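> no sequence for this one, just the structure:
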């Protein structure tokens, strides 16, 4: 009988190749067992990718909407936080100004100085950005919504020059906010921010800008109090501060209303986020069902491969220990 033998080098190469093959199989089976899905999609689906393509396309679409919802959630939360700060500042100033008539001159001057500082705070708050986008400048998200606070107050002071009565000063400031505000103060766009798409037919619009009447009212009346700091007549100064306090008190309703509207938008975003999460879970389940494997069968295959690998190691060790003396005896 003819016997075909392998040389040492060929035998070593064959054992190494078997070792690599078994290790690759073990790696594939381990990966499948941990993920619960097949590694060979083509064989598993017999080449029919139609349903899988639909699922993955829908998953990408849902992922895009989830990203948009996340951005919308962050944007509205930042807006709500800014509005809360504006309302807190205006409410506190209102209480202070309403007591101006019973205050000494030094206290009134301190109130006016505080008003000037807080005018800058409100302006800075309305210039807040989120992820590099200005919150209250409409579609022009690449720049601040409002001009520099000191520049606006300087422009207002020029407008009231020569006015010596409370009604005249207030009318001049009203006129500035009715006309110059959009050319000198507000620097954003008059077009609303583009909506956030949260579904095929679901879009959330945030048409809230720094030129909103409620926010303009806060700015205007904090400015009135700030202007009072340059008034030397004690009675006129106290009158302007009290006027600003009453107007700021009345402006609270307007700020509360826009915060309430924003809260409704936040609720819609949350509802859509929940709906998208449910849709993603459903699609993931469908994908896993389509590509899923039999865990028991895969574990059995893995055990067999492990056994073959152990046998191969044993054979390799046995062959490596052979000697000429062993062969001849």
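Thanks, I have the structure now. This one's a predicted model, so the numbers in the text were calculated from it and none came from an experiment. Residues are numbered from 1 along each chain as shown.
> all contacts plus neighbour counts: C-alpha atoms, from now on.
OK.
> show residues contacting stretch 157-169.
172, 173, 176, 227, 236, 239, 240 (CA atoms under 8 Å, 6 or more residues apart in numbering).
> equivalent analysis for stretch 189-198, please.
65-66, 68-69, 72, 137-141, 203-209, 269, 272-273.
> try it again with 7 Å
Contact with stretch 189-198 is made by 65, 68-69, 72, 137-140, 203-207, 272, as judged by CA atoms under 7 Å, 6 or more residues apart in numbering.
> now restrict the contacts of stretch 157-169 to buried residues only.
172, 173, 176, 227, 239, 240 (16 or more other CA atoms under 10 Å).
> the contacts of stretch 157-169 in helices, which ones?
Assigned to helices by DSSP state H, the following of these qualify: 172, 173, 176, 227, 236, 239, 240.
> residues in contact with the first one?
Think residue 172. With CA under 7 Å, 6+ apart, residue 172 has these contacts: 159, 160.
> and the nearest residue to residue 144 once chain neighbours are set aside, how many neighbours?
Spatially, and ignoring its direct neighbours in sequence, residue 144 is nearest to residue 127 (5.2 Å; CA to CA, 6 or more residues apart in numbering). Using other CA atoms under 10 Å, residue 127 has 22 other residues around it.
> quick one: residue 127 from residue 185, how far?
Here the criterion is CA to CA, to the nearest Å. By it, residue 127 lies 12 Å from residue 185.
> and here is the other one:
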């Protein structure tokens, strides 16, 4: 009769290997039960991870597009809030300048100071930021779009100081604001953002929005033009000529009223961009949920199978411990009996 046996050290090593293997399997199964996902995805898909990789890539893209949409939505809403604040300080003032009779020198001076203060306030609001980015600078979001009100009025004062009629002053101010780039006007000396193609942000698959509104946009310039036309009187322009000063204030108010309608149109355009972002966000969220479900179907572990395997491994581990305990209690005297 042939007897096969192994030494104590070899037996201890074999038991240790078996114990480590069972503990590793137990840890893996415990992790799968806790996470609900298989530990070895490659084994689940039979080594063909192409489909899973494609899903992972689309999930990453969808997440980035959703983040883009959130950022764009925040910026667009900030522009809307900016214009709302600007209109609060200019709409009624423009109507008052265009319609109220000014026949008193002191009242004219008070009104011109009021407009100058409003001009300064509007410039500060239009130089507003969101997330440390200037909203109306185009691509140059790290640069304030507009010079301060004092600098703009200084430039205009140098131009209109020799003029003696309200019509000439208003025309000179208008020409300065409307001058094209390179013409030495507003775009060259007072606007510091970018011109040309607007910034385009992709917010969905095949969907993008343009951040068109800048300090150089027509409605913004028209509003500033109306304010500056009236505010320049605070620099002593047309001094002593009540009738011409009154006419210039009225002209500035009329320009502000017309610009208010243009600003409302610009806000409507921004609102359309907001709707585009919102629709893209809804579609993107639905797509992302679908992709995550598909990924989950591939990676998910069957809870019943995992629980059964876990029970079996626990039994194996208990049996191994029982064998180790039995072997540990063996004595040579008991063997020789």
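Thanks, I have the structure now. Everything numeric in this text was worked out from a predicted model, so none of it was measured.
> once they're superposed, tell me the TM-score.
Once superposed, the chains reach a TM-score of 0.84 (TM-score structural alignment, normalised by the length of the first structure), with 326 aligned residues with a CA RMSD of 3.3 Å.
> name the member of the contacts of stretch 189-198 of the first structure with the most neighbours.
In terms of neighbours by other CA under 10 Å, these top out with residue 137 at 30 neighbours.
> out of the contacts of stretch 157-169 of the first structure, who's nearest residue 298 of the first structure?
For these, the residue nearest residue 298 of the first structure by CA to CA is residue 176; the value is 77.4 Å.
> can you tell me what the closest one aligns to in the second structure?
Superposed on the second structure with TM-score structural alignment, residue 176 of the first structure falls opposite residue 176.
> include distance to residue 288 of the first structure when you put the ones in helices among the contacts of stretch 157-169 of the first structure into TSV, please.
What follows is those, written out as TSV (distance: CA to CA, whole Å):
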residue	distance to residue 288 of the first structure
172	69
173	66
176	64
227	67
236	76
239	72
240	70
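> what's the closest non-adjacent residue to the match of residue 176 of the first structure?
Counting by CA to CA, 6+ apart, residue 176 of the second structure lies nearest to residue 185, which is 4.6 Å off, once chain neighbours are set aside.
> surely that neighbour meets residue 191?
No: the criterion here is CA atoms under 7 Å, and residue 185 of the second structure misses it with residue 191 at 9.3 Å.
> could you measure the aligned residue in the second structure for residue 245 of the first structure against residue 318 of the second structure, distance?
Residue 245 of the first structure maps onto residue 253 of the second structure when the alignment is built from TM-score structural alignment. Distance, residue 253 of the second structure to residue 318 of the second structure, by CA to CA: 91 Å.
> more neighbours: which of the two?
For residue 253 of the second structure and residue 318, the more surrounded residue by other CA under 10 Å is residue 253, and the numbers stand at 29 against 12.
> intersection of neighbour lists for residue 127 and residue 185 of the first structure?
Residues touching both residue 127 of the first structure and residue 185 by CA under 7 Å, 6+ apart: residue 146.
> now do the helices in the first structure.
Going by DSSP H, the first structure shows helices at 8-35, 41-44, 50-98, 105-126, 149-160, 166-178, 213-227, 234-291, 295-320, 324-328.
> the second one vs the second structure, mean deviation?
Helix 41-44 of the first structure, aligned to the second structure and superposed, deviates on average by 1.1 Å (mean CA distance after the TM-score superposition for the first structure).
> residues in contact with that helix: which ones?
So helix 41-44 of the first structure is in contact with residue 38, going by CA under 7 Å, 6+ apart.
> the corresponding residue of the second structure for residue 208 of the first structure: how many residues sit nearby?
Here residue 208 of the first structure is matched to residue 213 in the second structure, going by TM-score structural alignment. Residues near residue 213 of the second structure, counting by other CA under 10 Å, number 22.
> enumerate every residue touching residue 213 of the second structure.
Contact partners of residue 213 of the second structure, counting by CA under 7 Å, 6+ apart, are residue 136.
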